[in-house]
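Asks: could you look at this predicted model? Sequence included:
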Amino acid sequence: MSGSTQSVAEQRYSPLYFLASLGAGGLVVTFFMYLMFWVPHPGQPVPVFEDILKYATSQDIIGQAMVAVAMLGIAFFAVLHYKSLIWNLRQLSAFKKSGAYDNIHGTNAESQMKALPLALAMAVNVGFILGLVFVPGLWSVVEYLFPLAIIAFVAIGVFAFRLLGQFFGRVLGDGGFDLKANNSFAQLLPAFALAMVGVGLAAPSAMSGTSWIVGTSVVLSTIFITAAVIITIVAMVLAVISMVQHGTNPEAAPTLMIVIPIVTVIGIAMMRMNHGLHTTFDVHGGAGETFTLLTKFLSVQVLFALLGVAILRRQKYVQTFLSEDGKRSAGSYALVCPGVALSVMLHFWVNKGLVATGLIAKFGVAYWVATAPALILQFAMILLVLKLNHMHFGRSSTPAATVPAE
């Protein structure tokens, strides 16, 4: 294929393009929220094919349309997710044989490789959602699937730790970390990857009825979530020191909001573990406790969203990197995760917080007013993903300017 007909992503590949796969996978989760909170699922903590079918056949046109939109959205973005993941794996294989791959090693940009285990962990989560929604009778054999899921997430987690160990081994053993170039939250990507593994490992604790599976799930999830929190704190402190001295790297400005998805996955992991502790080990927590916890998480996310938007506007990020005649940066896909994560957190806050405590009635006017921001964010992220895919993967005889991603 000649260079003139290659997409921007093919001409200037970066491991950060795994974030394109991650963003599509995140949108699968946003559509699953419809089924999770709007379709009754007695007998299990998540809706399954039978619940969805029963609901769709007993509802009016509005209820049926909701189910149709949710299932079509899940199917479409799941295909996009896996298609992007496979494309990235192929590109990464070629990338590793190039000088560009050698150039990122020994620099701060080495953390880009953590986008691979992050996308792989999302792939397992998306696969589980597809099974719940489209496979009849899955719940009857789900206890046999949980150990396999744990093994898969542990394997991805070990891979992530190995990549992290190589990076930390070099930095802490030999030095060479460029603090001046650390003027963004790009180094929080490893924490995000570990948190994604942690939330996946927490899923069996929320859904299994087998004590040893719940216990194993809680222990392993706690390990990865704890590691993610520690790395987040350390990386944020180092990054803030650099940013107040040198300003924020314009291309990496979207990373200022990476705290939002980290908080969402940690929050969901904690709720999953608390559910397992309640149902299996008789550890009780009330709706008020969950409401206050989610409110704290949401407050942190809103603050970082305001900070990120303020910096993006000041640096004219949209005009520079999101316009048709602007530059192309693989890091632009980092904008998708915060919007998706905030949408998901809002669904949990409304349903597990406001509704569960009795502050608002489910499906009342106040309910839809509170849910509207989640739906608006989801729609905005769908448009953003489609726009970015057009800009980065569309073929053009006149390639746009690209910049090396941090």
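Replies: Ah, there it is.
Asks: make it CA atoms for all contacts and neighbour counts henceforth
Replies: Fine.
Asks: so which helix or strand takes in Phe363?
Replies: According to DSSP states H and E, Phe363 maps onto no helix or strand at all.
Asks: what is the neighbour count of it?
Replies: Each residue near Phe363 was counted by other C-alpha atoms under 10 Å, and the total is 12.
Asks: can you give me the helices for the protein?
Replies: Ranges of helices in the chain, per DSSP state H, are 8-11, 18-38, 49-58, 61-95, 99-104, 115-134, 142-174, 189-207, 211-246, 259-281, 287-314, 317-321, 336-348, 365-393.
Asks: out of these, nearest to Gly358?
Replies: helix 287-314 (9.3 Å; C-alpha to C-alpha).
Asks: that closest one: which residues count as buried?
Replies: Neighbour counts using 16 or more other C-alpha atoms under 10 Å place 290-291, 293-295, 297-298, 301, 304-305, 308-309, 311-312 of helix 287-314 among the buried residues.
Asks: same deal with stretch 41-50?
Replies: Residues of stretch 41-50 classed as buried under the neighbour-count rule (16+ other C-alpha under 10 Å) are His41, Val46, Pro47, Val48, Phe49, Glu50.
Asks: which of the helices of the chain is buried the deepest?
Replies: Each of the helices of the chain was assessed for mean neighbour count using mean count of other C-alpha atoms under 10 Å. The highest is helix 189-207, with a mean of 29.
Asks: what's the spacing between it and its chain's center?
Replies: Mean-position distance between helix 189-207 and its chain equals 10 Å (C-alpha atoms, centre = their mean, to the nearest Å).
Asks: which one, of the helices of the chain, ends up nearest to Asn183?
Replies: From the helices of the chain, taking C-alpha to C-alpha, the stretch that ends up closest is helix 211-246, at 4.4 Å.
Asks: any idea how far the closest one is from the chain center?
Replies: 15 Å.
Asks: stretch 284-291 too?
Replies: The mean C-alpha position of stretch 284-291 is separated from the chain mean by 25 Å, C-alpha atoms, centre = their mean.
Asks: next up, a structure to set beside the first:
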Amino acid sequence: MPNTHARAVDTWSPLYFLASVGAGGLAVSFFMYLMFWVPHPGRAVPVVEDIASHLGSADVVTIAMVALAMAGIAVFGAFNLGLLVWNLRRVPAFTRSERGASLLASNAETQLMAMPLALAMSVNVGFILGLVFVPGLWSVVEVLFPLAIAAFALIGGLALRQVGRFLGRVIGSGGFDCRTNNSFAQLLPAFTFAMIGVGLAAPGAMSATLSTAGISIVLSTFFMVAAVVIALVGLVLGVRAMMEHGVAVEQAPTLLIVVPITTVLGILAMRQGHGLHVHFASHGTAGDMLVLLSRLLSLEVLFLLFGMTILRATGYLKRFVFGSETSAGAYALICPGVALSVMLHFWINKGLVAAGVVTKFGVAYWALGAVALAAQLAMIWLFVVLHRRHFMASPVPVPATAAN
């Protein structure tokens, strides 16, 4: 049967930026292989020189793992950047259209926050691509860190401007429809600020220059606080509306958005903690890290159970993933699964292994790691399914009677 679902090019909305974000998240999930399975002494992250050195004495299984990781990073990194450009080209025409004007006058105006979210994700992916494929990058990294901070600051300024315009309209003159806020759609700005914050925190964890690390920690803290405040407000407003009106079915995937927000903020906190340890003599213990990551993972599991329960109750997957209907919001399903996979890698390695609870590369290590790999594989499958539905569909045939 031909694939004749509505095409993204014909029904574009800002939520299609989530396709780029999802691809970027999958690239990050492959980087976890290198992060925790390839030694990188003296550096917070592995670089191409570490990978080459490790392969020099590696067995066939290790070589295959590294090859798979690098291929995954390259493929999904390319999807991330390609989808970002594809979406950016459609923004001007959309904002000038009647659909764009309607969106800008409604609760859905915050969907535009998907654009700075995708931009921030792509900067993070670009850094990973550089680490894995550009020899000698680490020798000039202290020059690149200030540029990265500037890039994230600019994206942060764009995001703040968009949020300010939305709040100025709905609070300054009213117009926010609480009745139709029956989802967690208003948490998208929190996800955006968290992504900007985690990018800003990277120099704090990796730079050898105290001033660079200090600026990184301060700026990332601002966006971390902004993300937490907006998330808390959005949760309260969303739950209140859902309890009265039920969930908006097409926005049901937003019930899982707490999962990627939690993972991103968790990585942000770990990056800040490492920078504070190296530069400012602030020392945490392995037990502290285990407790922090266990709490974050517990929160994610709770929201995954909650979200999947509602998705099942509303029949969302049958309609928008396996059925005849299409929705750009379906791409919001990829980020939670990827975020769970990434969080599990950190929980296992920075939590359980670092605290001595689990032996690295032991039976328990791989048993737990298999859950992270399963989540990653499921999200790769989902990305392929959604990409085929939204980007490879043939135009929907128009009946002859309708054409007349």
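Replies: On my side now, so go ahead. It should be emphasised that the depicted structure is a prediction, and the values quoted were computed from it without experimental measurement.
Asks: who are the contact partners of Gly214 of structure 2?
Replies: Applying C-alpha atoms under 8 Å, 6 or more residues apart in numbering, we find Gly214 of structure 2 in contact with Gly204.
Asks: what lines up with it in structure 1?
Replies: Gly214 of structure 2 maps onto Gly215 of structure 1 when the alignment is built from TM-score structural alignment.
Asks: any chance of the buried residues of helix 287-314 of structure 1 in a markdown table, with distance to Gly331 of structure 1 too?
Replies: Rendered in a markdown table, the data for these read as follows (distance: C-alpha to C-alpha, whole Å):
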| residue | distance to Gly331 of structure 1 |
| --- | --- |
| Thr290 | 34 |
| Phe291 | 34 |
| Leu293 | 31 |
| Leu294 | 29 |
| Thr295 | 29 |
| Phe297 | 25 |
| Leu298 | 24 |
| Gln301 | 20 |
| Phe304 | 18 |
| Ala305 | 17 |
| Gly308 | 14 |
| Val309 | 15 |
| Ile311 | 15 |
| Leu312 | 13 |
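Asks: so which of those comes closest to Pro373 of structure 1?
Replies: Leu298 (12.8 Å).
Asks: any idea how far the match of Gly214 of structure 2 is from Val39 of structure 1?
Replies: Here the criterion is C-alpha to C-alpha, to the nearest Å. By it, Gly215 of structure 1 lies 29 Å from Val39 of structure 1.
Asks: again with Leu148 of structure 1
Replies: For Leu148 of structure 1, the distance to Val39 of structure 1 under the criterion C-alpha to C-alpha works out to 27 Å.
Asks: ok, Val244 of structure 1 next?
Replies: Between Val244 of structure 1 and Val39 of structure 1 the distance is 47 Å, computed by C-alpha to C-alpha.
Asks: same check on His392 of structure 1?
Replies: Taken as C-alpha to C-alpha, the span from His392 of structure 1 to Val39 of structure 1 is 37 Å.
Asks: Gln319 of structure 1 too?
Replies: With distances defined as C-alpha to C-alpha, the gap from Gln319 of structure 1 to Val39 of structure 1 amounts to 41 Å.
Asks: from what I see, Gly276 of structure 1 and Val214 are in contact.
Replies: Yes: using C-alpha atoms under 8 Å, Gly276 of structure 1 is in contact with Val214, at 6.2 Å.
Asks: hey, what's in contact with both of these two?
Replies: With C-alpha under 8 Å, 6+ apart as the test, Gly276 of structure 1 and Val214 both reach Ser205, Ala206, Ser208.
Asks: distance of the last one from Tyr144 of structure 1?
Replies: Which is Ser208 of structure 1. Ser208 of structure 1 sits 10 Å away from Tyr144 of structure 1, going by C-alpha to C-alpha.
Asks: then the second one?
Replies: Taking C-alpha to C-alpha as the measure, Ala206 of structure 1 falls 15 Å from Tyr144 of structure 1.
Asks: and if you look at the first one?
Replies: According to C-alpha to C-alpha, Ser205 of structure 1 stands 14 Å off from Tyr144 of structure 1.
Asks: over to Leu85 of structure 1?
Replies: Between Leu85 of structure 1 and Tyr144 of structure 1 the distance is 26 Å, computed by C-alpha to C-alpha.
Asks: ok, now Phe161 of structure 1?
Replies: Taking C-alpha to C-alpha, one finds Phe161 of structure 1 at 27 Å from Tyr144 of structure 1.
Asks: and for Ser58 of structure 1?
Replies: Between Ser58 of structure 1 and Tyr144 of structure 1 the distance, using C-alpha to C-alpha, works out to 31 Å.
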